[in-house]
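*Asks:* Pasted the sequence and its predicted model underneath.
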Amino acid sequence: MTFGGYTNAVAHNKIESKISSSVLQQHATAVTGPAILAPSYSSLSALQPQLITTVLDPLKNRTVQIFDEPIPDDCHAELHADYAGYAVMWGLGNKASSAAECCRMCKDFKSPNKDVPHGCHIWIWCGDPSGRCWTMDIHEHRTDCDANHSKRTAVNRPAVESASALEILKRENELLKSTLEEAGADTSVYQNLNGLIPEDIWSPATTVPDDHAFIEQYGAPSETPHHDGTECFKWDNTMWSAAEHFKYRWNKFKNIKNAIDVNEGGFEKFSQGYKHFGLNRGEHEGKIGIWYREWAPGAKALCLVGEFNAWSPKDDHWAVKNSFGVWELFLADNEDGTPVILHRTKLKCRLEGADGNWYDRIPAWIKWATQDMNEIQFNGVHWQPEEKGAPGEVDPEKSYTFKYPRPEKPRSLKIYECHVGMSSAEPKINSYLEFRKDMLPRIRKLGYNAIQIMAIQEHAYYGSFGYHVTNFFAASSRCGTPEELKALIDEAHRLGIVVLMDIVHSHASKNTGDGINMFDGTDSMYFHSGARGNHWMWDSRVFNYGNWETMRFLLSNARWWMDEYKFDGYRFDGVTSMMYHHHGLSYTFTGRYDEYFGLSTDVDAVVYLMLVNNMLHDTFPTAITIGEDVSGMPAFCRPWQEGGVGFDYRLQMAIADKWIEVLKKYGDHQWGMGDIVHTLTNRRYMEACVGYAESHDQALVGDKTIAFWLMDKDMYDCMVRGHKLELQALPGKGPQSPTVDRGIALHKMIRLVTLTLGGESYLNFMGNEFGRS
């Protein structure tokens, strides 16, 4: 059972003490764990005592009351929180009741002490930043209560209002440690807290000297292990039925890596194709200038046209084709030292296709593309600022110099999924700089430690939300320049926020004029030809992952965004569609291994995913990869070194579908708790998941938000914005609404149970973050 990303699976240290009801409040306040739970109790000797439970959130310095109701004389209460105080679960039951009835919201959570004496038992659990468990038991005997509490009543809780989260945890650790020592308990698990760095809890804002420039520290390539690809079976020995499939794909993986080493000079060089293809500064026969290279094997002739030559090629603007189908053109600098193609110059390549027709195409490796007013198609733009800006300086005419280091890799992700263009409250496309100024501080204040940005790769159709990519190496120009996107990411790093990119390698736009489809006049090139190369559901092109240049293109694309823009990782879109010839459509996975490992599996695609995970985790040691897989393929989130696919996380997509199903089909009294809990916890052992109640798929693409399912039109008439949601009449809008009352309560509950049970990390889409406290 996981809470806030941590597993309650290690040994507990318990304190058992007999204390009087008169000091229980002081004791419970003084000896809480690092979640800084602060329960306060009225006299437990009363017939109907009140239990008032509060959670002090150290990151926002505020106390939130979560529970307040009468408790019977013989009572039992359980409280649970993650280390930041966000996930709180409580249970209440009479001691005469069964264990299954003891908790209302986490019924499978068992009391650590089944035989509780007459009176009250309070149990508190907290996960510290390293994932260990902290526990405390307090027992009261009314007939024997004064002898054992004298020392503990002298312990005073320090003030926390002005302390940092790390300082609070350290002081709480010392208090709990001293209490354990008095009780004669083992304190070894608590001795390392003072050695924690802030990133273990939540990456703090970073301060560096004004002239500090961030320098990437790359990892070293790792050797391919010498086994047959079945090492991952140690986590699931029932997978031996698929052993031959794993051995086959492992051999294919090794053979491709060996071929890259022999033919391309190694994985490092192969994955940096952007330094060779497209437009890059270079030298030829002692002259400095611009190299342009493009793989277009079906083309019969190719040249560059643009503003630099009035869209009409000169004799020296024609490229030459080599034996590998790569067209090469060198443009020497002018006599005054200026490049022939200046920064921000619009251009395209003009080619004679395999069919004999002439086409204007945007170079496949272009770094920026823009759409002029009153024009439908995009133009490629040569983006290469001549000056280098000072660290942190935002100047579109200077290349951005990163100032702040990457945050440490969080132990548990709290992801804020967002779309820059849609993030403004105004009816406009928002910019990178506005998002940087307005949204990032708010996201940090809300307690998220990661953002996942949609629609970064350029896409001609804005309504595709970035999923029909036309220019894979170009940052979306609707929101600003490449340097402004870099400034956004650098500022996120300053705030301690990890930046993930929603990358699309599962398919590509069918556009020809401003995409890479039919680039050289053939229907193949980077894609499968014929029907296999067309995605019948998405109306897009399907990559041929076994093609050498396709692998170079996509591997280089994954490295480009990490290297040039300092993204910290990726959410790979549509991975299920990649891994199966049927794309996971009109197909039900029942869990049989032959459904994952058989003739319907696209082994080339799975091997590509292993290669890209290998490259990313070797090159960038803190890289995070999340795969959008709905099939539940075994070993998807096991390291590639074991023969797994290599992702860090799988998106737990079934959870969001389950909540929509429940809200659509069932009344409140018909919710099947067993079915909901099964969906929330149904994941493979030792394979981490990102749980979420709703993402952009539910909020934007053909569905309604959970809030709208719950409250519908009453959201517009019966809600007041303030310190907290108050249910009252709006002027001229009518009385308060029980629909909103119910909706907010269920909205909070759905998020709470998803956060605590749904996975090792959590995601929420922007606009749905209300109702979280």
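*Replies:* Yes, it's here. Numbers count the residues shown, from 1 in each chain.
*Asks:* alpha carbons only for contacts and neighbour counts from here, please
*Replies:* Will do.
*Asks:* Look up how far Asp137 lies from Val23.
*Replies:* 15 Å (Cα to Cα, to the nearest Å).
*Asks:* again, but for Lys348
*Replies:* 71 Å.
*Asks:* In terms of neighbours, single out the busier of those two.
*Replies:* Ranked by neighbour count (other Cα atoms under 10 Å), Lys348 and Asp137 place Lys348 first, with 25 against 18.
*Asks:* put this beside the first:
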Amino acid sequence: MGKKLQFTELDQYLFGQGTNYDIYRKLGAHPDTQNRKKGVYFAVWAPNAQAVSVVGEFNEWDTEKNPMKKVGPIGVYETFVPGAKIGQLYKFYITGAHGEELYKADPYANAAEMRPGTASRITDITNYKWKDDTWMKNRENFDPDTSAMSIYEVHPGSWMKHPQTAEDEDGFYSYRELAPKLAQYVKKMGYTHVELMGIAEHPFDGSWGYQVTGYYAPTSRYGTPQDFKYLVDYLHRQKIGIILDWVPAHFPKDAHGLANFDGTAVYEHADPRQGEHPDWGTKIYNYGRPEVKNFLIANALYWVEECHVDGLRVDAVASMLYLDYGKKDGEWIANKYGGNKNLEAIEFFKHLNTVVLGRNHGTVMIAEESTAWPMVTGKAEDDGLGFSLKWNMGWMNDFLEYMKLDPYFRKFNHNKMTFSMTYAYSEKYVLVLSHDEVVHLKCSMLEKMPGELDDKFKNLKAGYTFMFGHPGKKLLFMGQDFGQLREWSEARELDWYLLGEENHQKLQQYVSDLLHIYRKYPALYGADNDPSAFEWINANDGDRSIFSFVRKSPTGRNNILIVCNFTPVARPDYRVGVPKKKQYKLIMDEQGLLPKGKVFKAEKKNCDNREFSFAYPLEAYGVGVFTY
């Protein structure tokens, strides 16, 4: 048999263009048979190295046994090691541009050693037998613009843990153990998608996975790449979508990682004013370099095409778009027009989103972007960035500021809850209450609420009802749906024991009711981007801190009217104006779902500047969800 795997001239050409989208099938470590010998093919890009060899358990880490040969001008080195086996650890030993001796983990490795070890591990990603054909076929027709999306954000290492023992001091659930437990919970609650944090390999638990060293390796904390695929496969068979956090904004300076890879700046900019984040102590990618863009875009495709994930939530987009992000004068370099926009990052996003979404219909690319940058979800050909959705950080900040207030002061801040509707259609949004809001002394969602414990629960229910009625997809971080009391910590599991208490049980059931109503009624999701499908009934009732609005269904059937009272004052004679002289059926109140529902007939009585209205008793912190 002749050579099977090699880095061909075509590979080199495409890599130099930044368009070798399957490059992870060549670079890295891949089991192969060459000249009738079984072994492993290794390839690495180290353009300015003087020499490269591969060291590992197959050669006693001897730097001279397996030198690699440079192929072509682009700086890729390759070799075949007969007898190297799946499961063995390895690194690249690089003699750097200035004679440095560097031991580097494989940037394209598909598995890594469990931290604190830093070596890469040989594995075979081609041998998983998928069983999610139905999901993958249906996914092609998924349209985020008109579909329900309620996302459960999960940090797998702290969602649930085994009791910690001397042998198992982390107590992590494996991907395979997590699969049925997570699927069961998500289905019971009614979420449509899970968003997983910290899946790509990272050295430090406390970074929550936002400082990545192994972009192509599902973290070994919870098992192998096959185990990770099993988790995705299992969720798909339970009709649950899966989104991953993805971090193309920066990378850590760890000695075994991408920084200074061959003794020179390979993945990052050489000038620290372009290549470093002073606040984060991390390196910034050089988005103008084709091979670097290729590394990242192929990585997005690896997760979506090789691992079947349904979308990526792209972290820290703003830090990529602005050259002066988190920097003082003198710490950054302007673009060629003298401005602060990172033109190369803009081009990168357009390229990334066009390729990922163009090749994988029905997947989503979600931007975590915290500024008013225009057209984040606009089409690339119209000079947008091409994302499917954008996190609505403005809504989140205003909503939390309002909810934290003593109810007496809410009347002076009424516009915090209405302002988001002035820009609700400028982008395609996800309303988020994410992990970022319940760490670093920000308090858990329940503890942010004012008043005694009972009041906290009532406030939170009213707040969640408002959120689920507001246009935009939904995201809740784990623990928020049952009223976690403590702030989140990656080091311990959620306080599931709280579900032994009635208040927490009732909140969990209430959120589940909201999730099920949200999915049942297209009025709440089918026209999120259509301004004519939302209408305030009364946006100005600041004195009573009551909000009322309607969401219209794309078909005109089963429209929804929502009323939320954000004070502890009951309004037994509350009257609400309505669009039509119809019957309005109360399907949910502050106690939860009403299986039978209660019908109110609109009468010809002027209210809220409308001809028709009906009266019903609105409780303290009460809500009403009606269909008509």
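*Replies:* Ah, there it is. Not measured: the values here are computed from a predicted model.
*Asks:* After superposition, what is the TM-score?
*Replies:* TM-score for the superposed chains, counting by TM-score structural alignment, normalised by the length of structure 2: 0.68, backed by 457 aligned residues with a Cα RMSD of 2.9 Å.
*Asks:* Counting neighbours, what do you get for the residue nearest to Leu413 of structure 1 when sequence neighbours are not counted?
*Replies:* Spatially, and ignoring its direct neighbours in sequence, Leu413 of structure 1 is nearest to Ser761 (4.8 Å; Cα to Cα, 6 or more residues apart in numbering). If you count neighbours by other Cα under 10 Å, Ser761 of structure 1 ends up with 27.
*Asks:* Ser761 of structure 1 pairs with which position in structure 2?
*Replies:* Taking TM-score structural alignment, Ser761 of structure 1 has Lys473 as its aligned residue in structure 2.
*Asks:* So that match is in contact with Tyr152, correct?
*Replies:* No - between Lys473 of structure 2 and Tyr152 no contact is recorded; they are 11.5 Å apart, counting by Cα atoms under 8 Å.
*Asks:* can you give me the helices in the stretch 401-550 of structure 1?
*Replies:* Taking DSSP state H, counting those that start in this stretch as the criterion, the stretch 401-550 of structure 1 contains helices spanning 432-434, 440-446, 482-494, 548-564.
*Asks:* Deepest in the core, which of these is it.
*Replies:* helix 482-494 (a mean of 24; mean count of other Cα atoms under 10 Å).
*Asks:* how near is the aligned partner of Asp675 of structure 1 in structure 2 to Gln88 of structure 2?
*Replies:* The equivalent of Asp675 of structure 1 in structure 2 is Asn415 (alignment by TM-score structural alignment). Counting by Cα to Cα, the gap from Asn415 of structure 2 to Gln88 of structure 2 is 60 Å.
*Asks:* Check Tyr285 of structure 2 too.
*Replies:* When Cα to Cα is the yardstick, Tyr285 of structure 2 and Gln88 of structure 2 sit 30 Å from each other.
*Asks:* do Asn260 of structure 2 as well
*Replies:* Taken as Cα to Cα, the span from Asn260 of structure 2 to Gln88 of structure 2 is 25 Å.
*Asks:* between those two, which one's more packed in?
*Replies:* Neighbours of Asn260 of structure 2 and Gln88, each counted by other Cα under 10 Å, are more numerous for Asn260; the result is 20 against 15.
*Asks:* out of everything not next to it in sequence, what's closest to the equivalent of that one over in structure 1?
*Replies:* Here Asn260 of structure 2 is matched to Met518 in structure 1, going by TM-score structural alignment. Leaving aside its chain neighbours, Met518 of structure 1 sits nearest to Thr512 (6.0 Å; criterion: Cα to Cα, 6+ apart).
*Asks:* what's around the one you found, how many residues?
*Replies:* With other Cα under 10 Å as criterion, Thr512 of structure 1 counts 18.
*Asks:* so it sits right up against Arg361, yeah?
*Replies:* Yes - judged on Cα under 8 Å, Thr512 of structure 1 makes contact with Arg361 at a distance of 7.5 Å.
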